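1. Have a look; sequence and predicted model below, questions after that.
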Amino acid sequence: MIRITFPDGSVREYEAGVTGFQIAESISPALARSVVSCGVNGETVELNRPIEADARIALYKFDDEQGKHTFWHTSAHLLAEALQELYPGIQFGFGPAVENGFFYDVLLPNGEMIKEGDFKKIEDKMIELARKNEVVVRQEISKADCLAQFGAAGQTYKCEHIEQDLADGSITTYTQGNFTDLCKGPHLVSTGDIKAIKLTAIAGAFWRGDATKDQMQRLYGISFPKKKMLDEYLLMLEEAKKRDHRKIGKEMELFMFSERVGKGLPIWLPKGTDLRIRLQDMLRKIQKTFGYQEVITPHIGSKNLYVTSGHYAHYGKDSFQPIHTPEEDEEYMLKPMNCPHHCEVFAWKPRSYKDLPFRCAEFGTVYRYEKSGELHGFTRVRSFTQDDAHIFCRQDQVKDEFLRVLSIIQTVFTIFGFGEDQVEFQISLRDPEDKEKYIGSDEVWASAEQAIIDACKEKGIKARCELGEAAFYGPKLDCMVKDAIGRRWQLGTIQVDYNLPERFNLEYTAEDNSKRRPVMIHRAPFGSLERFTAVLIEHTAGHFPLWLAPEQVAILPISEKYNSYALEVANYFDTVGVRATVDNRNEKIGRKIRDNELKRVPYMVIVGEKEAAEGTVAMRQQGGGDQAVMPKEAFAERILGEVAEMLKATNLKPEN
């Protein structure tokens, strides 16, 4: 008998060789019908994979992230199987599951191209194959046999992948029907669970992401176990189009991109800059109460700095390449990370145990090279500003400091209306089987990982653990939020790091006059200002909280005769702390109202002859809400009162 431990800590005994499906069936037939894969000692595997020894197990449904990954992984193979039948001679590249569905890179023979008009017949073929409920068969295979098999099938790209990337003794294939693919898994037991499919897009993709290699077609899709779920997803997509931060950002004049400046290099326009400054000021006020000191570091650094930190070895290919200065024979890099600079801030003078914790914060702009095809508005850029901070503390201070950072992150989420049911936490751990990916000793990693787990328990946070998702220098807690239409976004992160202090030879003088290494905690509640702003735009559809909105009030004179009174009102609002602009264009009032609605200005006030004579304004709320005529002073008090009430709820002081 073997002992199976479940996520809640309960233990059951089973015969050796039991499968995940059999375990689910022993709990309840309903559970067995809904599970799609299982986790065995942290590895997601098929439900029919035998378990031969004591193990920790988790059963995943489609609703779980691991379940979706399994479902969509098999759907990618189903797509390839359908394409193989429809387009004889097709060449296959890679076809993984991704965050929202799956894709497959393919190349049709004779210069043929798949078009959006072909989607329906491909979807129909996929459904036809799925209804056959084909069993998915996993096989371990030697490198020689694998090359022979895919060579005989004429799969050039697969053979290149086998030769260059795969080691003998580590290769597995998965077969369903007449289609076989190289794959590590996991997969569904059979294809019959796939009930609803939608191909969503097609794009160009270079083989291996290398612009010097063949250009293939990347076909994207998504699938579900129920048609109702697909219908709901398609409705969400329509809503997402309306909320697209690129569209709203342009309408609200928040940011722009310029091909002359360079791809993926965002420019914050005046209104966006105003919003960004308010975000920074909000976090500054919170950080100040927690004892942070702000610094500013250069946008470039010596290559040796990032060699010392390990970033060059691990992220060098994703960074802009070094700039060589021939006269001085030096190499510099655009800053890909702030943490090495902050290590130097700590090291610039002797530190005592009495100085710790030392909390160093910076709104630091960093630069990372992203392929042009992966750039996406504010969410994927080459230049972005992190709300970065690094805490240097003693070992006995780690848990308390971690808890303080959690308090900051939870405060930020509360301010922007992300409730407990919308926030998820993931503890990202090292994969013990892939030690080359990380730096530092086993003891250091064990200590850092346990510190995060203990802090989450003390805070009452239910966090799932994910192997292999840690940063190369330490484990981390990643914070995900669900927006107003249910999409998940990763925002804040906290990382515990014993390794960079070692690499930079950082030390402090302990109470007994010995030299000790500090522990370093990395944290960024927003993640980056660009990504957070994009998420905030799409979460609110551009209707920002009144305290944050770049323009709180648009003043609309009915005609040019009342421009001077409109300016008088604007000046008064400015003196009392209400942000207002005057729309003095020579347009009809209806056009002005429509345009300012599009800009999501929270309030509009209309002024004409009666208002100018009486010192009043005709208030109109965004979206056609409250309308009233009142003295300008009363309206200003209303705005300031609303802002004060919002900020009171977040423990912030009302400031203009």
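-> On my side now, so go ahead. Bear in mind the structure is a predicted one, so any value in this text is a computation, not a measurement.

2. Only C-alpha atoms from now on, for both contacts and neighbour counts.
-> Will do.

3. Looks like His390 contacts Cys360 (just checking).
-> Yes - judged on C-alpha atoms under 8 Å, His390 makes contact with Cys360 at a distance of 5.3 Å.

4. These two - which one has more neighbours?
-> Just comparing His390 and Cys360: by other C-alpha atoms under 10 Å the higher neighbour count belongs to His390, 25 against 22.

5. Which helix or which strand is home to that one?
-> Element membership for His390 (DSSP states H and E) is strand 383-393.

6. List the buried residues for the following helix or strand past that strand?
-> Once the chain leaves strand 383-393, the next helix or strand it forms, by DSSP H and E, is helix 398-415. Neighbour counts over helix 398-415 (16 or more other C-alpha atoms under 10 Å) mark 398-399, 401-403, 405-406, 408-413, 415 as buried.

7. Next, the distance between the ends of stretch 424-443.
-> One end of stretch 424-443 to the other measures 28 Å (C-alpha to C-alpha, to the nearest Å).

8. and the lengthiest helix in the chain, how far from the chain's centre?
-> What stands out as the longest helix in the chain, according to DSSP state H, is helix 65-86. Computed by C-alpha atoms, centre = their mean, to the nearest Å, the chain-centroid distance of helix 65-86 equals 24 Å.

9. so what secondary structure elements neighbour that helix?
-> With contacts taken as 3 or more C-alpha pairs under 8 Å, 6 or more residues apart in numbering; DSSP states H and E, helix 65-86 sits against strand 35-40, strand 55-61, strand 97-98, strand 101-107, helix 119-131, strand 179-182, strand 215-224.

10. so which pair among the buried residues of helix 398-415 is furthest apart in space?
-> Val398 and Ile415 (26.0 Å; C-alpha to C-alpha).

11. and the strand holding His390, how far from the chain's centre?
-> 17 Å.

12. Show residues contacting it.
-> Residues from elsewhere that reach strand 383-393 (C-alpha atoms under 8 Å, 6 or more residues apart in numbering): 264-266, 280, 338-339, 342, 346, 356-368, 401, 518-530.

13. Got another one to weigh against that:
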Amino acid sequence: MINITLPDGSRKPFDDYPTGLDVAKSISEGLARDCVAMEIDGSLLDLNRAIKNDAAVRLITTRDDEALDIMRHSAAHVMAMAVLNLYPDARLTIGPVVEDGFYYDIDMEPLSEEAFAGIEAEMKRIVKAKMPIERREVSKAEALAFYKDEPYKTEMISDLADGTISFYQQGNFTDLCRGPHVPHTGFVRSFKLMRVSGAYWRADQSKAQLQRIYGTAFFDKKKLKAYLKFLEEAKKRNHRKIGAAMDLFSFHDDAPGMPFFHPKGMDVWNALLDFWRDAHREAGYVETKTPIILQRGLWEKSGHWENYRENMYTTEVDDQAYAIKPMNCPGGMLLYSTRPHSYRELPIRAAEIGLVHRHELSGVLNGLFRVRAFHQDDAHLFMMPDQIQAEIIDLLRLEERVYSKFGLGFHLELSTRPEKSIGTDEQWELATSGLRSALDAYGKEYRINEGDGAFYGPKIDLHIKDALGRTWQCGTIQLDMSLPERFDLTYVGADNEKHRPIMLHRTVFGSIERFLGILIEHFEGKFPLWLAPVQAVLLPINDDLVPFAREVATTMTDAGLRVEVDDRTESLNRKIREAQLAKTPLILTCGAKEQAAGTVSVRTLDGTVRYGIPLARFIEQTTAHVAERRLNLDLFNE
């Protein structure tokens, strides 16, 4: 007799070993048709697995959060089967689920998106057949024998520990996989192949380049249609296209992955950093600056050489090894160590906008989102143990104030110790509990992200949400007790003895380049007035009014506004249209009436027009709006 306990606490007895499908059918046939998998004692398993012991079982239906990833994993297998049916010489590697879909890396001839229609047609045939997806367990030796002619699968199996290995089969297609999967291919109802790119086997440039085919899948057509519509909206907001159109930044082959900021891009950059500096000054920070290149010994001491070496650029000068800094932390440690410190000084809040370089594979570079050179708005906070909670709460409030200025919400995650780490168990436990207690006191909901902390300490990550509902991890707060020990940092306590400070690493924007890219897409280039590269453009309606427009521009510039005059011999309507395409917040028409009355007529991007505004009042209200860094352009509404 096997007893199954359901989530509502009810128990169902079975005379034989039931499968998850048997349990579902014992409740209703409709439930059974909608089930994709089951959860037993916290583990997700295939619905057709036999349950051989009394267990608590939760049935996973198409409406549960876990179901979509399970189905997308099966969709990757359907796609791989379709590719093999059409390209028999192809060799499979791995096909994981990723955010918003799945991909499969395949060793095959170069593929173009024109081939997608044929692959999708073959996938539809496989889906329509509703082929059962069945798990088979074999020994490692049997698995190696099965894949003796498949070099990638053989390599993967060889890396596994001895023991049972699982295969999944649908029709004549078999793949090495942990699972779980949906019961049959018919669950892969609505799918689309998205793009193809190159990827090196195991991210090693010395190994074979593969074809990485991306796809997505949903349980119904409406959700797929909504997702594709979302992608179209995201495409319109692509920061690379908007950045080029607005003349903000560019990339060049001579420095791959390293952005060049143009004058208008620097206007946005400086406005962003002016705000950052004001917010940090109010929060009690001092600003520091450390060198971009430091000796290898320093990186060995910090642990970066051992744990981060593959991402660092190195060089040799006078027979001495150096590394360009991928992080600002070691320089911050040296700054603290330059003189003795008293407990009366603590906490010390030292911020740095540091230029860092990290080696990224060319295939992952993505505009401002993934670069090799960027500025990180680090800060290192040194404190006594009893100051931890208050400092973290203050940090969270600072981040909240900063993000709200852009209309960005956020959620919190606590990331715990990864497999590869430095420091003692006691240090990690103290650091993790310190972050957890601060989050509890802060009072906002947070998630636990097991094993995703930094190698030197646990962290709180802040994931902001943009106008399209996408989330981006930007801010982070990391409690580190290892680096102060490695650098022998101390302060003199009230007992006149030396003590080890606790240190917090933290960022608000994270990578400033990436944050700017996020803002471009969040606002679709229509920045708040205080952040816009050109805040106003003046359009004289004829050549005779150009001097008047320039005079107004000078007055506005003297008041601290960023202004241009469009004195081209184009029609006024064309100038207005081009100013709108350039996302200029304020478009001022300068005509004879305005010149005579000392006024301006103002058009905003939402199409609102205000006529005959006295120039002095316009400048007063506009500069006040900019000084307050308001989010919405609500000028002249009284």
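-> Cool, the structure landed. These numbers were taken from a predicted model, which means no experiment stands behind them.

14. So which of the contacts of strand 383-393 of the first structure sit within strands?
-> 358-367, 519-524 (DSSP state E).

15. just to revisit the earlier point, what residues in the second structure pair up with the strand holding His390 of the first structure?
-> Aligned by TM-score structural alignment, strand 383-393 of the first structure corresponds to residues 373-383 of the second structure.

16. With stretch 335-346 of the first structure instead?
-> Using TM-score structural alignment, stretch 335-346 of the first structure pairs with 325-336 in the second structure.

17. Where does Ala479 of the first structure sit: helix, strand or coil?
-> Small correction: residue 479 of the first structure is Cys, not Ala. Under DSSP: H, G, I helix; E, B strand; the rest coil, Cys479 of the first structure falls in the strand class.

18. Can you tell me what it aligns to in the second structure?
-> Cys479 of the first structure maps onto Leu462 in the second structure, by TM-score structural alignment.

19. repeat for Glu511 of the first structure
-> In the second structure, Glu511 of the first structure lands on Ala494 (TM-score structural alignment).

20. what's around its match, how many residues?
-> Ala494 of the second structure, neighbours per other C-alpha under 10 Å, totals 11.

21. Contact partners for it?
-> Per C-alpha under 8 Å, 6+ apart, neighbours of Ala494 of the second structure: Tyr343.

22. What of Asn596 of the first structure?
-> Counted by C-alpha under 8 Å, 6+ apart, Asn596 of the first structure has contacts Ala554, Met604.

23. So what does it match up with in the second structure?
-> Match for Asn596 of the first structure (TM-score structural alignment): Ala579.

24. For the closest residue to Cys177 of the second structure other than its chain neighbours, grab the count of nearby residues.
-> Closest residue in space to Cys177 of the second structure, ignoring its immediate chain neighbours: Phe167 at 5.5 Å, by C-alpha to C-alpha, 6 or more residues apart in numbering. With neighbours defined by other C-alpha under 10 Å, the count for Phe167 of the second structure comes to 16.

25. Quick one: map Phe167 of the second structure onto the first structure.
-> Using TM-score structural alignment, Phe167 of the second structure sits opposite Thr173 in the first structure.

26. A strand includes its match, no?
-> Yes - under three-state DSSP, Thr173 of the first structure sits within a strand.

27. Relative to the second structure, what is the average displacement of the strand holding His390 of the first structure?
-> Compared with the second structure after fitting, strand 383-393 of the first structure deviates on average by 1.0 Å (mean C-alpha distance after the TM-score superposition for the first structure).

28. That strand to strand 358-367, inter-axis angle?
-> Relative orientation of strand 383-393 of the first structure and strand 358-367, computed by axes from the mean of the first three to the mean of the last three C-alpha atoms, to 10 degrees: 160 degrees.

29. Can you give me the distance of the residue mapped onto Tyr498 of the first structure from the second structure to Asp394 of the second structure?
-> Here Tyr498 of the first structure is matched to Met481 in the second structure, going by TM-score structural alignment. Distance, Met481 of the second structure to Asp394 of the second structure, using C-alpha to C-alpha: 20 Å.

30. hang on, the earlier thing: assumed the match of Asn596 of the first structure was part of a strand.
-> No - Ala579 of the second structure is assigned helix when assessed by three-state DSSP, not a strand.

31. Which residues are in contact with the corresponding residue of the first structure for Leu273 of the second structure?
-> Aligned by TM-score structural alignment, Leu273 of the second structure pairs with Gln280 of the first structure. The contact partners of Gln280 of the first structure, by C-alpha under 8 Å, 6+ apart, come to Phe363, Asp387.

32. And the helices and strands packed on helix 65-86 of the first structure: which comes nearest Thr289 of the first structure?
-> Of all these, it is strand 97-98 that lies closest to Thr289 of the first structure, at 40.2 Å by C-alpha to C-alpha.

33. Residues touching that closest one, excluding its own?
-> His69, Thr70, Trp72, His73, Ala76, Phe103.

34. just the helices in the stretch 401-550 of the second structure please.
-> Per DSSP state H, counting those that start in this stretch, the stretch 401-550 of the second structure carries helices over the ranges 425-442, 482-486, 512-523, 546-558.

35. nearest to Ser197 of the second structure, of those?
-> It's helix 512-523; of the helices of the stretch 401-550 of the second structure, that one is closest to Ser197 of the second structure (C-alpha to C-alpha) at 22.3 Å.

36. The closest one aligns to what range in the first structure?
-> Mapped onto the first structure using TM-score structural alignment, helix 512-523 of the second structure spans residues 529-540.

37. ok now do the most centrally placed residue in the first structure, which residues does it touch?
-> Centrality entry for the first structure: nearest residue to the mean C-alpha point is Gln490, 3.5 Å, by C-alpha atoms, centre = their mean. Applying C-alpha under 8 Å, 6+ apart to Gln490 of the first structure gives the contacts Asp478, Cys479, Met480, Val481.
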